[in-house]
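> below is the sequence, then the predicted model.
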Amino acid sequence: MTTTSERQMLPRPVRAGTSLLMLGGSIAMVAMMLHICADVLSRRFLGTPIVGTLEYVTYLYMVAVVFLPLGRVQEERGHVIVEVVSQLMPARVNLWVDRGAQLFTLAYVTFIAWWGWMETVRSFTRNEVVTVIQTDFPLWPTRLLVPLGLAAMSFVIVVQLAQSFRSGSQPPHSDPAAH
């Protein structure tokens, strides 16, 4: 896990944006937990489930929990890093391997963000909905969370790469022992 001083290496607006998205993901997690607990209690004590729990968890909560925090995870360099071979390489080689991995990740994540945006637009133009309690719940707002979270991750990668090339040093990795 990175320290506060390592997080502060990124510009303040970037940190504020990732913090806001992380807060959104955290709120979705708490809301999902409360919704599921209420559904379980309703089944147990009232003998009837809360209608729409599965739909809300699937189409709203889980999407927010998975995609909104991606920028913060990248900011903290919290994604899985396999260092079996890199431990044997010199620091200069590791620097370029890390940059190459970040460039590949940037291309991949940016493509998926673009694809997610296209799916959001398609969902909006088709007025895609899921019916919950005889009410049509539009899907495009939740589909928008996918490209939003991935765009935040892409932006953080761009900032990290720019800092890496500007300073000529490798950004700090998270300490595996701290997790």
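Structure's in. What do you need?
> could you use CA atoms for every contact and neighbour count after this?
Noted.
> give me the most central residue, the protein.
Leu70 (2.3 Å; Cα atoms, centre = their mean).
> so that residue makes contact with Met153?
Yes - with contact defined as Cα atoms under 8 Å, Leu70 counts as touching Met153 (5.5 Å).
> please compare the first structure with the one that follows:
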Amino acid sequence: MMVSEGDRLGVPLGRWRRVGHVATRVLEVAAAAIVLYMVAAILANVISRTFFGVPITGTTEMVGYVWLPAVACLGFVVAQARGQSIEADILFSRLPTQIRREARFFTSSVAAVACLGFAWFGATEAVHALNIGQTAPASDVFIAPVYVLVPFAFGVLVVLFAGDAVAALRGKFDVEHDASEDTDVLALTREDF
């Protein structure tokens, strides 16, 4: 069976995009739910401390050592998957198309390799944390499971950056720079202000 260019592994590309979109949406909802939980937990802790004189044990540790890193890891993946990471392309947009392709391929490849290193290190740390039953400093709050999110997040980022590198070689990001849109600051006159 011959697989067309729009297919990967015999599955239409549209299906992969839908799966990616659904997965991204699930991660967004999970991150939003975690943020709402953090707000509720902190608010409950403040109310308990203020009105009853007794804080809720472990709230600060759970928020700071479990839920906040979870939101950060999920946010990294969602931002990259949606293409909404910060890009400073002041110089990049002025490069010729072929050099832009190569630069995007190179930077995406370096990012994928760096993320692979972080995923590997994170995996070894996660295994260690689970083996020793890692707790938050100066408390008994069990925080080892959140360590598993690090290799997960960076593993997904490896795939996303590798996909960007391949897409760059195929010309997906090619957009010709229109020099007429440039504004020469030195050419501005007093009337322009």
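Done, it's in. Note that the structure is predicted; figures quoted are calculated from it, not measured.
> re the thing from before, tell me the counterpart of the residue nearest to the centre of structure 1 in structure 2.
Correspondence of Leu70 of structure 1 to structure 2, assessed by TM-score structural alignment: Phe76.
> so who does that match touch?
Ala153, Leu157 (Cα atoms under 8 Å, 6 or more residues apart in numbering).
> pull up the aligned stretch in structure 1 for stretch 118-126 of structure 2.
Going by TM-score structural alignment: stretch 118-126 of structure 2 matches residues 112-120.
> the matching stretch vs structure 2, mean deviation?
In the superposition with structure 2, the average deviation recorded for stretch 112-120 of structure 1 is 0.6 Å (mean Cα distance after the TM-score superposition for structure 1).
> and the top helix by length along structure 2, what other elements does it pack with?
The single longest helix within structure 2, with elements called by DSSP state H, is helix 13-52. For helix 13-52 of structure 2, the packing partners by 3 or more Cα pairs under 8 Å, 6 or more residues apart in numbering; DSSP states H and E come out as helix 59-62, helix 68-81.
> how about a markdown table for the ones you listed, with distance to Thr135 of structure 2 added?
Formatted as a markdown table, these follow (distance: least, Cα to Cα, whole Å):
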| stretch | distance to Thr135 of structure 2 |
| --- | --- |
| helix 59-62 | 9 |
| helix 68-81 | 15 |
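> so which of those helices comes closest to Asp140 of structure 2?
Closest of these to Asp140 of structure 2 is helix 59-62, at 9.3 Å (criterion: Cα to Cα).
> which bit of structure 1 covers that closest one?
With TM-score structural alignment as the criterion, helix 59-62 of structure 2 aligns to 53-56.
> neighbouring contacts of that stretch?
His35, Ile36, Asp39, Val130, Val132.
> filter these to the buried ones?
By neighbour count, with 16 or more other Cα atoms under 10 Å, those hold His35, Ile36, Asp39 as buried.
> on that earlier part again, mean per-residue distance, the match of helix 59-62 of structure 2 to structure 2?
Averaged out, stretch 53-56 of structure 1 is 0.8 Å away (mean Cα distance after the TM-score superposition for structure 1).
> list the buried residues of that stretch.
Tyr56.
> what's the neighbour count on Val35 of structure 2?
Val35 of structure 2 is flanked by 17 other residues according to other Cα atoms under 10 Å.
> actually Arg126 of structure 1, not the one I wrote
By other Cα under 10 Å, neighbour count at Arg126 of structure 1 equals 10.
> find the residue closest to Ala123 of structure 2 in space, skipping its chain neighbours.
Pro151 (5.2 Å; Cα to Cα, 6 or more residues apart in numbering).
> show me what that neighbour lines up with in structure 1.
Under TM-score structural alignment, Pro151 of structure 2 pairs with Pro147 in structure 1.
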